[in-house]
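Enquirer: Just need the structure, nothing else, for what follows:
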Amino acid sequence: IISNCVINLSPEKEQVFREAFRVLRPGGRLAVADMVSLAPLPLEVREDLALYAGCLAGAATVDELRAMLAEAGFVDIVIRPKDSDQLLEAWGTGESLQNQVFSAYIEARKPIK
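Expert: So this is what the prediction gives:
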């Protein structure tokens, strides 16, 4: 399963990962590029519709993503940051959000047994 900057838009990320796990064959892989936050985002950011539509306000933390993937049953979970400065500048997010949100590659595997 591949996904690019979509899961952060879902208010039910846990369900997204459970469904991905359900449809994958044993040994199947999940490969996602998405926005991730360093810490829980402030309420004013999470409620900003423009930032939500811009894939920023719905970003989960690394720990939250890792827990959701593990709870869904995934193993070999890797969350690898990628350079996001130019992307965030192009979105005009401002300096403060650039220090809170980044793009990451998220990989996980459904166990064979």
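
Enquirer: from here on, contacts and neighbour counts on C-alpha atoms
Expert: Noted.

Enquirer: where's the closest residue to K82 other than its chain neighbours, which helix or strand?
Expert: For K82, ignoring the flanking residues on the chain, the nearest one in space by Cα to Cα, 6 or more residues apart in numbering is A104 at 5.3 Å. Take DSSP states H and E as the rule and A104 turns out to sit in strand 101-109.

Enquirer: what about R66, how many residues close to it?
Expert: Residues lying near R66 (other Cα atoms under 10 Å) number 19.

Enquirer: Second chain to compare with the first, below:
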Amino acid sequence: MYSEEVDLCSRIGKANWSLHWVPHAQIVHYGGQSTQQVAASMFLRLYQGKVIYFRKNHGAPTSRYYKLILLAAGVARLVVSPLALFEHAQRRKRHLALTKSYWQLLTHLPSF
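Expert: Reported below is the predicted structural model:
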């Protein structure tokens, strides 16, 4: 759920197996069904999973570089977040919730 599919594809490639794309295959994704009630936790685990993927497959320096990118993106989000006050109520609510998630990401980032 949190970058495992990327890790699996990477391991398949390293094992010299092949991946096949089936263009006519269809999958129905009922988004967020397993994590619906824990959106903030899901947000943190998503990025934590990506940091773990980079550390495992590309080394600690790449993982630290990715964390710096997350830090910059989070700070940028917080800088522009006051603009949400001028949005329509529904968009403002979503935007502020996302801003809160980015704040939590920034506070948890050192522990990843």
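
Enquirer: Superposed, how do the two chains score by TM?
Expert: Taking TM-score structural alignment, normalised by the length of the second structure as the basis, the two superposed chains have a TM-score of 0.35; 66 aligned residues with a Cα RMSD of 4.2 Å.

Enquirer: Give me the contact list for the helix or strand harbouring D76 of the first structure.
Expert: Counting by DSSP H and E, the element that carries D76 of the first structure is strand 75-82. The contact list for strand 75-82 of the first structure (Cα atoms under 8 Å, 6 or more residues apart in numbering) reads 62, 66, 69-70, 102-111.

Enquirer: And for stretch 67-84 of the second structure?
Expert: So stretch 67-84 of the second structure is contacted by V51, R91, R92, H95, L96, T99, Y102, W103, L105, L106, L109 (Cα under 8 Å, 6+ apart).

Enquirer: where do the strands sit along the first structure?
Expert: Secondary structure of the first structure (DSSP state E): strands at 2-4, 29-37, 60-61, 75-82, 101-109.

Enquirer: Which strands and helices lie in contact with the third one?
Expert: With contacts taken as 3 or more Cα pairs under 8 Å, 6 or more residues apart in numbering; DSSP states H and E, strand 60-61 of the first structure sits against strand 29-37.

Enquirer: Taking their axis directions, the strand it packs on and strand 101-109 sit at what angle?
Expert: For strand 29-37 of the first structure against strand 101-109, the angle by axes from the mean of the first three to the mean of the last three Cα atoms, to 10 degrees is 160 degrees.

Enquirer: buried set for strand 29-37 of the first structure?
Expert: R29, L30, V32, A33, D34, M35, V36, S37 (16 or more other Cα atoms under 10 Å).

Enquirer: doesn't E64 make contact with the last one?
Expert: No. S37 of the first structure sits out of contact with E64 when judged by Cα atoms under 8 Å, with a separation of 9.6 Å.

Enquirer: Now do the helices in the second structure.
Expert: Assigned by DSSP state H, the helices in the second structure fall at 4-14, 39-58, 60-80, 89-108.
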